[in-house]
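Asker: only geometry, no sequence info:
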């Protein structure tokens, strides 16, 4: 649902631009908190690259239009996926970077409509999906299956929510006279079908990350159970049978997962050796796997994407909205329409363009989030440094005022 130039008049375009700018500003502050919280789980130096990878992955999967019937296709919006994986504020920033790269490099989504697209795809889908997601996980059992179930429902509903908001914006500033009731019905119908595809992609991706590193999923924090060790006395050869009362094993929860010797001592005696546990994949391996999947989608699978018009294009063509579409200001750019103009081979042209776009989005998204996380870390460091100095000064003042001369004792 990339809105082109010309669909909305100037006042509405300016208003959505202001909404988008405000949302990005608020998200910069919120993303610092989310990234700082993620750093407490798996290291500050890894949080921004992982979030940047989410932006690149959304860019790549958005190239994969899938058919939804009646000569119509749809593609991932990514609001629910980004919000669940990296948090709602970071998700808004990631999607904003994606939309900016698409508009500037590939002439996808209008320049004057950039604020509208960020509002619809980067804000509405994130807010709607995350609100539904949080409401569901509060009533569902606290387990991983609840995360994927909530992800499915929230992703499904986020797409028609964005379609409804677009129709509302068109009612305020549409450039063509159209039957708004019919447009709303058509937009909700086709985008509900697209929402099913969105839900499947989101659930599959979230489930894959949960399977290897649930701690990397923002929305799954706090669902991991502590390691349970069962400890009890160990029978010594020749020492006779172990008393029945002592054979009852006790369950001890601990926050540590391994020891150097492979066994752990509990308060009730030497512990039994725990069963071998599968070591979770490192964040670096998860990042590498995600990057490989991103490049595969952008460089190879994108060639097989559906060429049918997406939901907005179909409805706009059916009801005469597309007659007001204006040519993109960067329509002649080297990567316009997700291809390299100088390469005749369509497969190679599209594949290279997709890889370039994914790489650029990864670099831009990581850069934005690194800046956000470093500003947060710098403020935290400055505050920590100022606190001891203030405490020391107060301590000296208190000592000076409380000192009693020896002659007066």
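Answerer: Everything's here; your move. Given the structure is predicted, the values throughout are model-derived calculations rather than measurements.
Asker: going by C-alpha atoms from here, please, whenever you check contacts or count neighbours.
Answerer: Noted.
Asker: OK, contacts around the most centrally placed residue in the chain?
Answerer: Taking C-alpha atoms, centre = their mean, the centroid of the chain lies closest to residue 82, which sits 2.1 Å from it. The neighbourhood of residue 82, defined by C-alpha atoms under 8 Å, 6 or more residues apart in numbering, consists of 54, 55, 88, 90, 91, 92, 94, 95, 126.
Asker: residue contacts, the residue nearest to the last one when sequence neighbours are not counted?
Answerer: It refers to residue 126. Using C-alpha to C-alpha, 6 or more residues apart in numbering and skipping the chain neighbours, the partner closest in space to residue 126 is residue 79 (4.4 Å). The neighbourhood of residue 79, defined by C-alpha under 8 Å, 6+ apart, consists of 91, 92, 95, 121, 122, 123, 125, 126, 129, 155, 158.
Asker: among those residues, which ones are in helices?
Answerer: Judged by DSSP state H, helices contain the following of the contacts of residue 79: 91, 92, 95, 125, 126, 129, 155, 158.
Asker: another one to put next to it:
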């Protein structure tokens, strides 16, 4: 659903740009809490400590790669992942908006995919609407479903499914405000929603499969499953045998002292959080899958136009569409201009796109995570760290409740 230049008039495009900028600015503030694991239930060290900037950058690169895998949905029509639902579930709604925004920016600047004047429109439709709808629906479903990994996967399927036609409906609303072609609103609504319901099924399958794969091995890395990884801490009583207990009739004098000192230590150890688990294996496995999708599997993607392109061509919505300003880019249309072999050209372009998106995304998220809030004192970060360590038990208990 990459909207090209010319579909919407200047006022709507400008207003969407302002809305997108506001959403990104808000997300920059919220993403810091998600990435550092501060605030509310996510202050639990077991959960927030694992949500690192490199993993969020990898999510952005993965979305870029999977968006290259167009799948057929009807005769002469294909669809591709939008990614908002997947990003929100894996790394949180604020970070999810930033992930999709980074992907759209790279696609527009380097690959001539999605108009530059329509960048705000695309961020609103593919980054904001999908994230808000999917994450809101996910949280609502998890309130009534059993607390299990299967429930998170099932809720992810439904959330992703609904998010795509919701984006199509939002497109129709923008078209009603400033569409440049003379096409009836009813025709646009019917055509857009019908084809994007089918695309939503593919989105749901990809999202649920990815979330299910991650949650099966590392539920602590899935933002939407954070309750599963942060249950209430339990105090275990530990009985310690002493020499005085083993010999009947021995006077309980100095020999009883070790038992008295060992019990509090054992209780303290029982409450201590587990040591952080390394993300390296998960990160490397995810990067390998991402590179394979972009560099190899993308060659077998459907060549049919995607849902928006097909609807626009069939109904005349694209009659005032303009050529992309970056149409002469060496990576335009996901190929390298000087390489004649289509398989090699597309594969290399995909790998380059993954690398650039990963680098830019990781850089953004590292900067966001290290940035101090404007309204916080200079020692806020160290205070938050100490508060998080001291309040883990209470926050975890509240999360479990």
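Answerer: Here it is on my side, so go on. Nothing here was measured: the structure is a model prediction, and the numbers come from that model.
Asker: could I get the TM-score for this pair?
Answerer: TM-score for the superposed chains, counting by TM-score structural alignment, normalised by the length of the second structure: 0.82, backed by 352 aligned residues with a C-alpha RMSD of 2.7 Å.
Asker: now which residue in the second structure aligns to the residue nearest to the centre of the first structure?
Answerer: Matched by TM-score structural alignment, residue 82 of the first structure corresponds to residue 87 in the second structure.
Asker: so that match belongs to a strand, correct?
Answerer: No: counting by DSSP: H, G, I helix; E, B strand; the rest coil, residue 87 of the second structure is located in no strand; its state is helix.
Asker: return the distance of the aligned partner of residue 22 of the second structure in the first structure relative to residue 123 of the first structure.
Answerer: In the first structure, the residue paired with residue 22 of the second structure according to TM-score structural alignment is residue 22. Taken as C-alpha to C-alpha, to the nearest Å, the spacing of residue 22 of the first structure relative to residue 123 of the first structure amounts to 11 Å.
Asker: please say which of the two ends up with more neighbours.
Answerer: The neighbour count for residue 22 of the first structure versus residue 123, taken as other C-alpha atoms under 10 Å, is higher for residue 123 (27 against 12).
Asker: just checking, what packs against the helix or strand harbouring residue 28 of the first structure?
Answerer: Under DSSP states H and E, the secondary-structure element containing residue 28 of the first structure is helix 10-42. Judged by 3 or more C-alpha pairs under 8 Å, 6 or more residues apart in numbering; DSSP states H and E, the packing partners of helix 10-42 of the first structure are helix 44-62, helix 88-106, helix 114-117, helix 144-173, helix 346-402.
Asker: report the angle between the longest one and helix 44-62.
Answerer: Computed with axes from the mean of the first three to the mean of the last three C-alpha atoms, to 10 degrees, the direction of helix 346-402 of the first structure lies at 150 degrees from that of helix 44-62.
Asker: pull the contacting residues for residue 253 of the first structure.
Answerer: The contact partners of residue 253 of the first structure, taken as C-alpha under 8 Å, 6+ apart, are 226, 227, 228, 229.
Asker: which ones among those residues lie within strands?
Answerer: Counting by DSSP state E, the contacts of residue 253 of the first structure place 227, 228, 229 in strands.
Asker: for the closest residue to the last one other than its chain neighbours, the count of nearby residues, please.
Answerer: Read it as residue 229 of the first structure. The shortest distance from residue 229 of the first structure to any residue that is not its chain neighbour, by C-alpha to C-alpha, 6+ apart, is 5.4 Å, and that residue is residue 252. As a burial measure, residue 252 of the first structure scores 14 neighbours (other C-alpha under 10 Å).
Asker: my guess is residue 252 of the first structure contacts residue 232. True?
Answerer: No: if you go by C-alpha atoms under 8 Å, residue 252 of the first structure and residue 232 don't touch, sitting 10.5 Å apart.
Asker: any shared contact partners between the two?
Answerer: Jointly contacting residue 252 of the first structure and residue 232 under the rule C-alpha under 8 Å, 6+ apart are residue 266.
Asker: residue 281 of the second structure maps to what in the first structure?
Answerer: Aligned against the first structure by TM-score structural alignment, residue 281 of the second structure finds its counterpart in residue 285.
Asker: same question for residue 337 of the second structure.
Answerer: In the first structure, the residue equivalent to residue 337 of the second structure is residue 341, according to TM-score structural alignment.
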